[in-house]
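Visitor: Sequence below, structure please.
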Amino acid sequence: MRVLLKHDRTAEVFSKELLRIGNGQVPIDPCSGLISIPTAICQFASSKDELISSVYPNIAQNYGNYEWLAARAILAAKNIDVNDLNWTIQNQIPGDLRSIDRVENEDEVVNYPVEFLNSLDLPGMPPHHLRLKVGSVVIVLRNLHSPKLCNGTRLIVTKLMDNLIVASFLKGPFKGEECLLPRIPLTSTDLPLQFKRMQFPVKLAFAMTINKSQGQSLEVCGINLEMPCFSHGQLYVACSRVGKPSSLFVYAPGQKIKNVVYRAALN
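Guide: Purely as a prediction, here's the structure:
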């Protein structure tokens, strides 16, 4: 766990409350099936906008500070919330990069028009409509060049071209090094049909899914729980990205959330 115990009593309480969440020891309301978020582990946001401003204060002025960006992220359970958060955070960033989608089997073009393919938002695939700017935080969606460019690596965009992105590593042993990301054909694997999407293998990562955040260490973390956690240990994973309650901001309607814990998995 990323818990800072040195000279910080709140961090010690934070670690104990995290273990209670992870072990499923926080009492559950029998009527709603929800738990009340322990007040010792976080600061509450009353709205999604407040959550964003708490994690990314004055982003219009600070987005050029790579150290500042690397230290923070907002997490959510599902991609639909993540996409909405990313668009909201980056709504004033200009620039537009469009992809070219086509069906792998040309005989299927009539059955699956381009407009339909462009509308698909699939796990592990970049969106058809990708908006980026110098200073955007992105996450890599493919293993491109191990051990440097792997699925889940967070980067900062430093230069944009029609068919090439220049980016720098935000964290890790290659922090500060530049890399090149080409626009490449990506083939879908989660659909009955196969189609290619010609796009950069990245997505915005001001916000990311809780599952994608595993292994990440942050200094400031926000959690949007409009849509509840749906798998074992998700809430624990999200809350444990930081080490003290002053660094964790949570938006949950009614300050009640679902904590999915399968006790059999803990034995």
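
Visitor: all contacts plus neighbour counts: C-alpha atoms, from now on.
Guide: Will do.

Visitor: Once you drop chain neighbours, what's closest to I156?
Guide: V137 (4.7 Å; C-alpha to C-alpha, 6 or more residues apart in numbering).

Visitor: close enough to count as contact, that neighbour and L155?
Guide: Yes: using C-alpha atoms under 8 Å, V137 is in contact with L155, at 5.8 Å.

Visitor: which strands and helices sit next to the helix ranked longest in the chain?
Guide: Secondary structure assigned by DSSP state H gives helix 9-22 as the longest helix of the chain. If you count contacts as 3 or more C-alpha pairs under 8 Å, 6 or more residues apart in numbering; DSSP states H and E, helix 9-22 packs onto helix 234-239.

Visitor: next SSE after the helix it packs on?
Guide: strand 248-251 (DSSP states H and E).

Visitor: Does anything pack onto whichever helix or strand comes after that next one? Which helices or strands?
Guide: Counting by DSSP H and E, the element after strand 248-251 in chain order, helix or strand, is strand 256-257. Strand 256-257 is packed against strand 35-36, with contacts defined by 3+ C-alpha pairs under 8 Å, 6+ apart.

Visitor: Who are the packing partners of the strand it packs on?
Guide: For strand 35-36, the packing partners by 3+ C-alpha pairs under 8 Å, 6+ apart are strand 256-257.

Visitor: mind listing what's buried in the helix or strand just after the strand it packs on?
Guide: Once the chain leaves strand 256-257, the next helix or strand it forms, by DSSP H and E, is helix 263-266. Residues of helix 263-266 classed as buried by neighbour count (16 or more other C-alpha atoms under 10 Å): none.

Visitor: what does stretch 23-37 give?
Guide: N23, G24, V26, I28, L34, I35, S36, I37.

Visitor: cool, and stretch 184-194?
Guide: P185, L186, T187, S188.

Visitor: Can you verify the second one is assigned to a strand?
Guide: Yes: assigned with DSSP: H, G, I helix; E, B strand; the rest coil, L186 falls within a strand.

Visitor: How about the secondary structure of the residue of the chain positioned farthest from its centre?
Guide: Largest separation from the mean C-alpha position in the chain: D107, at 36.8 Å (C-alpha atoms, centre = their mean). Three-state assignment for D107 (three-state DSSP): helix.

Visitor: And the spatially most central residue of the chain, how close does it get to E104?
Guide: Central residue of the chain (C-alpha atoms, centre = their mean): M208, 0.7 Å from the mean position. According to C-alpha to C-alpha, to the nearest Å, M208 and E104 sit 29 Å apart.

Visitor: In which helix or strand does T88 reside?
Guide: helix 79-89.

Visitor: quick revisit: with distance to F169 added, can I get the buried residues of stretch 23-37 in TSV?
Guide: Shown next, in TSV, are these (distance: C-alpha to C-alpha, whole Å):
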residue	distance to F169
N23	35
G24	36
V26	38
I28	41
L34	39
I35	38
S36	38
I37	34
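
Visitor: to compare against the first, here's another:
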Amino acid sequence: MYPNSKPFGGITVVFGGDFRQILPVTPKAGRPEIVGAALNNSPLWEHCQVFLLWRNMPLQSGNTDEQNRLIRDFSEWQLKVGDGKVDPISRKDHISEVLFRLPTQHVLNSVDTPIQDLIDVVYEDFSNNISNPQYFSSRAILTPTNVVVDDINYAILDKLPGETHTFYNQDSLEEQGLEENDFDESFPIEYLNSLNIPCIPKHELKLKIGTPVMLMRNLNQINGLCNGTRMMVTGCKKNSIECEITCGSHVGTKHLIPRIEMIPTETPWPFDFKRTQFPLQLCFAMTINKSQGQSLDIVGLFLPRPVFCHG
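Guide: Have a look, this model is predicted:
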């Protein structure tokens, strides 16, 4: 086959992913649409050569035989979940609603206050570590949706001492031309402020000195200000927020984070709008997807709803 007739002109392209864990995000789609959007259903798949990663790198060898046994058992259980070989405790009509029981050693039994009990376990000895950046950068609570993330973040924020600083954004519709004036008036600023989109900050941002935050945009990659960088708030000013990086190769460096303009893409609304806000979000808790690429020592999972959308 000539290079011109090959996909991508014969250039080597690497596709990475694990179809057992994370499938494409398809808004308002069911299981057939989500599975159909996966890479292995693409016409390009027949031209791909598959390389399998067989060693679980995050699960390194322990210091004792007992630790090695626990690591090996957990790794084998993970693979069984991905392969669908875990014995179900109930099975509903739809395959995506199979329920199975988690190992008891990984479950925190709580009836009345599950969120607070999980916070107490993940953020143990909280009051004595509120000024320790490494304490917050090494742990987090993960959950599937942003709604639950906000509830957990503000519950922990209330436990921090100090004054709460509230920053509001500025929303505006993108220019549509003079003929769109009547259309623009149909969407007041109050309505734009109420819109919450995962890729941009919310209308109201509450912070305290010592709060761990995560950067939501690439501001200066050379200085370590990248999307996903975890930082600690060290100062709250009127038009900027001073933060200290707590992870990566630029640990300990301080930077002033300004408000920036952000325009969301692929929204369900029939208009484009612009939001000016600090590109920061609290990261006591974060979504499971947002946690990819993060290095954490202590992780708590809060799963109030089924988390496996595809089986």
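
Visitor: Do you have the helices of the stretch 51-200 of the first structure handy? List them.
Guide: Assigned by DSSP state H, counting those that start in this stretch, the helices in the stretch 51-200 of the first structure fall at 59-62, 66-70, 79-89, 114-119.

Visitor: Output the ones you listed as CSV; include the columns mean neighbour count and distance to G95 of the first structure.
Guide: Listed next are the helices of the stretch 51-200 of the first structure as CSV, based on neighbours: other C-alpha atoms under 10 Å; distance: least, C-alpha to C-alpha, whole Å:
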stretch, mean neighbour count, distance to G95 of the first structure
helix 59-62, 12, 15
helix 66-70, 18, 20
helix 79-89, 18, 13
helix 114-119, 13, 19
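
Visitor: Include distance to L193 of the first structure when you put those into CSV, please.
Guide: Shown next, in CSV, are those (distance: least, C-alpha to C-alpha, whole Å):
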stretch, distance to L193 of the first structure
helix 59-62, 40
helix 66-70, 37
helix 79-89, 22
helix 114-119, 10
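
Visitor: Which position in the first structure pairs with I156 of the second structure?
Guide: Under the alignment (TM-score structural alignment), I156 of the second structure maps onto I89 of the first structure.

Visitor: picking that back up, tell me the one of the buried residues of stretch 184-194 of the first structure nearest K171 of the first structure?
Guide: L186 (26.0 Å; C-alpha to C-alpha).

Visitor: Please name the nearest non-neighbouring residue to the equivalent of the closest one over in the second structure.
Guide: In the second structure, the residue matched to L186 of the first structure (TM-score structural alignment) is M262. Distances taken as C-alpha to C-alpha, 6+ apart place R275 nearest to M262 of the second structure, at 5.2 Å, with adjacent residues excluded.

Visitor: and the one you found, what does it touch?
Guide: N169, Q170, D171, S172, I200, E261, M262, I263 (C-alpha atoms under 8 Å, 6 or more residues apart in numbering).

Visitor: I figured the third one was touching N193, is that so?
Guide: Yes: look at D171 of the second structure against N193 with C-alpha under 8 Å: they come within range, at 6.6 Å.

Visitor: If you tally nearby residues, what's the number for the equivalent of R102 of the first structure over in the second structure?
Guide: Aligned by TM-score structural alignment, R102 of the first structure pairs with S172 of the second structure. Number of residues near S172 of the second structure (other C-alpha atoms under 10 Å) recorded here: 16.

Visitor: Quickly note the distance from S172 of the second structure to R305 of the second structure.
Guide: From S172 of the second structure over to R305 of the second structure the distance is 35 Å, taken as C-alpha to C-alpha.

Visitor: quick one on the thing from earlier: ok, which of the helices of the stretch 51-200 of the first structure comes nearest V260 of the first structure?
Guide: Comparing the helices of the stretch 51-200 of the first structure by C-alpha to C-alpha, helix 79-89 comes nearest, at 18.5 Å.

Visitor: what's the mean deviation for that closest one versus the second structure?
Guide: Following superposition, helix 79-89 of the first structure is found to deviate from the second structure by 1.2 Å on average (mean C-alpha distance after the TM-score superposition for the first structure).

Visitor: which other helices and strands contact that helix?
Guide: For helix 79-89 of the first structure, the packing partners by 3+ C-alpha pairs under 8 Å, 6+ apart are strand 207-209.

Visitor: where in the second structure is the aligned partner of the strand it packs on, by residue range?
Guide: Taking TM-score structural alignment, strand 207-209 of the first structure hits residues 285-287 over in the second structure.

Visitor: What's the match for L79 of the second structure in the first structure?
Guide: Under the alignment (TM-score structural alignment), L79 of the second structure maps onto L19.

Visitor: name the element P228 of the first structure belongs to?
Guide: Counting by DSSP H and E, P228 of the first structure is part of no helix or strand.

Visitor: how many other residues sit next to it?
Guide: 19.

Visitor: That one and I257 touch, don't they?
Guide: Yes: here P228 of the first structure reaches I257: they are 6.5 Å apart, a contact under C-alpha under 8 Å.

Visitor: Without its sequence neighbours, what residue ends up closest to I52 of the first structure?
Guide: I89 (7.2 Å).

Visitor: mind putting the buried residues of stretch 184-194 of the first structure in JSON lines, distance to K148 of the first structure included?
Guide: Formatted as JSON lines, those follow (distance: C-alpha to C-alpha, whole Å):
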{"residue": "P185", "distance to K148 of the first structure": "20"}
{"residue": "L186", "distance to K148 of the first structure": "20"}
{"residue": "T187", "distance to K148 of the first structure": "22"}
{"residue": "S188", "distance to K148 of the first structure": "24"}
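
Visitor: Determine which two of those are furthest apart.
Guide: Between any two of these, the greatest separation by C-alpha to C-alpha is 9.9 Å, found for P185 and S188.

Visitor: Need the residues touching each of those two.
Guide: K196, R197.

Visitor: neighbours of the counterpart of L75 of the first structure in the second structure, just the number please.
Guide: Matched to the second structure by TM-score structural alignment, L75 of the first structure sits across from L142. L142 of the second structure: 23 surrounding residues under other C-alpha under 10 Å.
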